[in-house]
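Novice: Sequence and predicted structure are below.
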Amino acid sequence: VSIAQITLRPAIAVWSIVATLAWIVFAIVFASRHRRALAVFTAQNGVDAGKQRRI
């Protein structure tokens, strides 16, 4: 086992964790900023789904 393999694996694990946390933070910030747009969007989808269910 080379030194590069020993040093790379933890780095990859750390980067994957950081990337996941970054996505979560981004999603929370985006949702909080665009909560109204999301609410309207989901409401429209709900209405569309309701119309399809009635038909």
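Specialist: Received, thanks. Numbers count the residues shown, from 1 in each chain.

Novice: From now on I want contacts and neighbour counts done on CA atoms only, so please keep to that.
Specialist: Fine.

Novice: Name all residues that make contact with residue 39.
Specialist: Not one residue lies near residue 39 by C-alpha atoms under 8 Å, 6 or more residues apart in numbering.

Novice: so which helix or strand takes in it?
Specialist: helix 35-54 (DSSP states H and E).

Novice: Repeat that for residue 32.
Specialist: helix 3-33.

Novice: quick check: angle from that helix to helix 35-54?
Specialist: Interaxial angle of helix 3-33 relative to helix 35-54 (axes from the mean of the first three to the mean of the last three C-alpha atoms, to 10 degrees): 80 degrees.

Novice: got another, please set it beside the one above:
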Amino acid sequence: MQAATYFRLQLRHSQSNFVFHLNAEFLNHCFFISLQRGLPAFLSLFDWKGR
């Protein structure tokens, strides 16, 4: 009984870790995409004000 409970807790823990890892990867991916797309536009805004 004790071992089964422990195993269940471990399983739940690893599942939540996996989901967290996936979410982190997804957020990183979105962040880098928005950086690559947004940074040139952001810099061109400053460039336009500088002229």
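Specialist: Now that the structure is in, tell me what you want to look at. Here the structure is a predicted model, which is why all the values come from computation and not from measurement.

Novice: Give me the TM-score for these two chains.
Specialist: After superposition, the two chains reach a TM-score of 0.60 (TM-score structural alignment, normalised by the length of structure 2), with 41 aligned residues with a C-alpha RMSD of 1.7 Å.

Novice: Quick one: map residue 29 of structure 2 onto structure 1.
Specialist: Aligning on TM-score structural alignment places residue 29 of structure 2 opposite residue 25 in structure 1.

Novice: And its match, how far from residue 37 of structure 1?
Specialist: To residue 37 of structure 1, residue 25 of structure 1 is 18 Å away according to C-alpha to C-alpha, to the nearest Å.

Novice: The counterpart of residue 20 of structure 2 in structure 1 and residue 22 of structure 1: what is the separation?
Specialist: Applying TM-score structural alignment, one finds that residue 20 of structure 2 aligns to residue 16 in structure 1. Separation of residue 16 of structure 1 from residue 22 of structure 1 (C-alpha to C-alpha): 10 Å.

Novice: can you count the residues close to residue 31 of structure 2?
Specialist: Using other C-alpha atoms under 10 Å, residue 31 of structure 2 has 13 other residues around it.

Novice: Residue 2 of structure 2 too?
Specialist: Neighbourhood size, residue 2 of structure 2 [other C-alpha under 10 Å]: 7.

Novice: got it, and the one 10 residues further on?
Specialist: For residue 12 of structure 2, the tally of surrounding residues (other C-alpha under 10 Å) stands at 12.

Novice: do residue 38 of structure 1 as well
Specialist: Close neighbours of residue 38 of structure 1, defined as other C-alpha under 10 Å, add up to 14.

Novice: So what does it match up with in structure 2?
Specialist: In structure 2, the residue paired with residue 38 of structure 1 is residue 42, using TM-score structural alignment.
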